[in-house]
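[1] Need a 3D model of the following:
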Amino acid sequence: MKPLRTLCLLLTIFVSGSLSHALEAQTLLIDSWPETVPGAPAPGRKVAETLPAYRGTEVHHLLYLPENYDPSRRYPVLVELTGNRWAYGNGTVEEAHLGYSITLGRDFIWVVPPYVNRAGTANETTWWGDAERTAAYLKELAAHLVENWQADPRRIFLCGFSRGAIGCSYIGLHDDEIARLWCGFLSHDHFDGQREWPGQEWGFPLAEYRQEAAERLKRVGGRDWYVSSNGRARSPYPEVLGTMGVAGFGNYFFATVDIRKRFPTIPNDWFGSAHNDCWPAFDLPESARIRYWLRRVDNRLQGVKVWKRDYVDAEAVAGFGMVVDSGTPGQQACIYADLPTDSCRVVELVYREDDGAPVRLSSATNPREFRFGLPAGSRRLTFRFGWDGRRSPEYALNRE
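    Prediction:
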């Protein structure tokens, strides 16, 4: 399995027009999601591991080393908590897709931990099992990744879908010790304290549940959190956080994705419900936005020099954001961008070496694909947008 290597400029590009089949209008950026295979971990392989304390049981996590894994360097990690068992998923670690869909199998270690059942003998497929055991497993797992697989302890992100989105707080902020593990959070569909869960002692009644969730969410401690939800309406989560009085405890970025608009045919060959964790693997504007956010936060944690925009015509491209993922001249770089309009494309990308002559990088026959070397001395990147038969003025990014 090899994800497409050419997707180096990730733009938010909306697809319009009628569809005879949902996937005819959407491009999958990977060949497929990796299957779990037997054997030892290796680049591009997803394998099952068991921590020493659980040997002899069925408790296990999944580990994927990125295809470009180099044991001589440290890597950021996406730790993914899975969703529940339900009509369109079996609740196992093998059913997880979110982390791989976001990273496309490169640059990040991806690991899917279990929810440990109350007996400590197997993975739990519905809700938390034993929350204390599960939290302890994540603590041991983080240390295992750092010691054995070159995980950077400063760059471990926690992400989750559905049950896992709630679990980012319910498990990931269970106590002060586990809360310190994470450099940032990313969740899709659901949130701790969003609604009550009748029949679940931990999630009912709502007032008591929200009081406990608020105590957990205070442990975010100002860190970055990408909060995504499916649907046409604006995100419900700012109001939820405000109601619980914890909106100021994190640097939250709220986003929505209308899955039914993007994929009018559901079920389809890839997922059975709009409530799914596969969608970031498709070439959608919302997928680009998630990768842009992740790369920006990870760059900041590394102290990587990025590019800072001079100005942008707010009327033409309001809400534009861009980050160049390399500050080292002579090395390969990728651009991650977030464009707000349906028809907007980058049509021209030019480097200027200080006050020297421009170096044209591409005229963008495919506007989503840029991979280029950073020329020595480069300090200024300029670009133009095209939309509806028009071209924008030249915009500039200067090195910070």
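
[2] going forward, measure contacts between C-alpha atoms and count neighbours the same way
    Fine.

[3] so how far is the longest strand along the chain from its chain's centroid?
    In the chain, with assignment by DSSP state E, the single longest strand is strand 151-161. Remark: strand 151-161 is offset 10 Å from the chain centroid, using CA atoms, centre = their mean, to the nearest Å.

[4] How about the residue most central in space within the chain, nearest residue that isn't a chain neighbour?
    By CA atoms, centre = their mean, the mean C-alpha position of the chain lies nearest to Ile102, the distance being 4.6 Å. Among residues not flanking Ile102 along the chain, Pro280 sits closest, at 5.5 Å (CA to CA, 6 or more residues apart in numbering).

[5] Am I right that the one you found is in a helix?
    Yes: under DSSP: H, G, I helix; E, B strand; the rest coil, Pro280 sits within a helix.

[6] dump the residue contacts of it.
    Leu98, Ser101, Ile102, Glu286, Ser287, Ala288, Ile290 (CA atoms under 8 Å, 6 or more residues apart in numbering).

[7] structure for this one too, so we can compare:
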Amino acid sequence: MSRSAAHRDFPLYATATVCLWIFSAQGNTILTAAETLDIASVPADLQVPPLSPGPPAAGRRVKSRLAGYETTDIYHVVYLPTDWVPGKSYPVIVELAGNGPYRSPFGDVSTGRPEGSKLGYGLSAGQGYLWFCLPYLKADGRSIATQWWGDRPHYDPQPTLRYYKQAVPELCKAYGGDPTRVVLAGFSRGAIACNYLGLYDDEIARLWTAFVPYSHYDGVYEKWGYPQADRKSALERLQRLGQRPQWICQEQGPTATQGLTATQRYLESSGVSGHFTFQETGFRNHNDAWILRPSATRHSLRRWLQQVVTPGQRPEQR
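    Sure, this is the predicted structure:
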């Protein structure tokens, strides 16, 4: 992301949201918004590029398949930044989508498919980062799950985990992704999956440098319906985080049992010491399209992202 892109948020700070900085007794950073808006009231300054046919290239977003999945319906989406050149090393954003089909009373929509994701593009403005949007797999390993992972009632995560463990190293190798600078981001289901899948076992947990879970968090709400949604299981997964940073954000207005404050309290009561930043988006929408609009939150998140992918600055994993 260029310096000009990083500073593009400033003109509409007053329009988008006002943020207050608070520091908890545990030393975590908490940013709360004093205003709440609908995303429709703030014009987007970014548009996710349409899907293109053919192989990946600079500035193009394409569907692609892993070796071994050519005869299945499974695909992921690859975006190479506008400044991409072969042989150069880049930080990576791996993104996981929300559940679908979903539509909120405010008109927010999620399809549950990889091509619907937006966080990585809004974070990078299309420059400086490889962006890989990965699917969730059904139990047969041949089709995409748009609700959670696997199939009800068992919601077996193993086909999805196998895909991620293959995809991340292979995609990094193919396009110059730096395996020491891989950020896992997710919206809604994807936010929960940052820990549920991203920290599921030691092998997959080693893939990530930092995490951006937007809207929900593994273990805060225990009645989603899939196995091991309880806090005890979530805390076992959280132990694999170590000191790697997480930027935890959420829209304003969710129920008290699922909102940002609930996540903060959950982590503070967990006994887990980590590098957590909590921030509201400033919008009421359950919609990752907020990241395509200028706001104080987006600016802060971009600055944080630049810091965590700076070579030599990666916090050690416990």
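
[8] hmm, which of the contacts of Pro280 of structure 1 are common to structure 2?
    Retained in structure 2 by both residues aligned by TM-score structural alignment, their matches' CA atoms under 8 Å are the following of the contacts of Pro280 of structure 1: Leu98, Ser101, Ile102, Ser287.

[9] Which residue ranges of the stretch 201-318 of structure 2 form strands?
    Secondary structure of the stretch 201-318 of structure 2 by DSSP state E, counting those that start in this stretch: the strands cover 210-214, 246-250, 276-280.

[10] so what does the first one touch, helix or strand wise?
    The reference is to strand 210-214 of structure 2. With contacts taken as 3 or more CA pairs under 8 Å, 6 or more residues apart in numbering; DSSP states H and E, strand 210-214 of structure 2 sits against strand 177-187, helix 189-196, strand 246-250.

[11] how about the helices of structure 1, start to end?
    In structure 1, the helices defined using DSSP state H lie at 98-103, 131-148, 163-170, 176-179, 206-217, 237-244, 259-262, 285-302, 314-317.

[12] Out of these, which one sits most buried?
    Mean neighbours per residue, mean count of other CA atoms under 10 Å, is largest over these for helix 163-170, with a mean of 27.

[13] Show where it falls in structure 2, residue numbers please.
    Counting by TM-score structural alignment, helix 163-170 of structure 1 lines up with residues 189-196 of structure 2.

[14] and which of the kept ones among the contacts of Pro280 of structure 1 is nearest to Ala213 of structure 1?
    Leu98 (23.5 Å; CA to CA).

[15] returning to what we had before: looking at the strands of the stretch 201-318 of structure 2, which is nearest to Val109 of structure 2?
    Taking the strands of the stretch 201-318 of structure 2 one by one with CA to CA, strand 210-214 is closest: 15.3 Å.

[16] so that closest one aligns onto which residues of structure 1?
    Counting by TM-score structural alignment, strand 210-214 of structure 2 corresponds to residues 184-188.

[17] Now tell me what touches that stretch from outside.
    156-162, 164-166, 168, 223-230, 277.

[18] One more: stretch 68-76 of structure 1?
    43-44, 106-109, 149-153, 155-157, 298.

[19] Which part of structure 2 matches that stretch?
    By TM-score structural alignment, stretch 68-76 of structure 1 lines up with residues 83-91 in structure 2.

[20] go on, stretch 338-356 of structure 1?
    Residue span in structure 2 matched to stretch 338-356 of structure 1, by TM-score structural alignment: none.

[21] Glu147 of structure 1 -> structure 2?
    Per TM-score structural alignment, Glu147 of structure 1 is aligned with Lys173.

[22] How much space separates that match from Ala167 of structure 2?
    10 Å (CA to CA, to the nearest Å).

[23] do Ser143 of structure 2 as well
    Counting by CA to CA, the gap from Ser143 of structure 2 to Ala167 of structure 2 is 16 Å.

[24] for Gln147 of structure 2, same thing?
    21 Å.

[25] For the residue nearest to Gly190 of structure 2 when sequence neighbours are not counted, list the residues it contacts.
    Nearest non-adjacent residue to Gly190 of structure 2, counting by CA to CA, 6+ apart: Leu96, 4.6 Å away. The contact partners of Leu96 of structure 2, taken as CA under 8 Å, 6+ apart, are 114, 117, 133-135, 184-187, 189-191, 193-194.

[26] if we go to 7 Å?
    Shown in contact with Leu96 of structure 2 (CA atoms under 7 Å, 6 or more residues apart in numbering): Cys133, Leu134, Pro135, Ala185, Gly186, Phe187, Gly190.

[27] can you tell me how far it sits from Ser188 of structure 2?
    9 Å.

[28] What's the residue nearest to the centre of structure 1 aligned with over in structure 2?
    Aligned partner of Ile102 of structure 1 by TM-score structural alignment: Leu123.

[29] I figured that match hits Arg302, correct?
    Yes: when contacts are counted by CA atoms under 7 Å, Leu123 of structure 2 is listed as touching Arg302 (5.9 Å).
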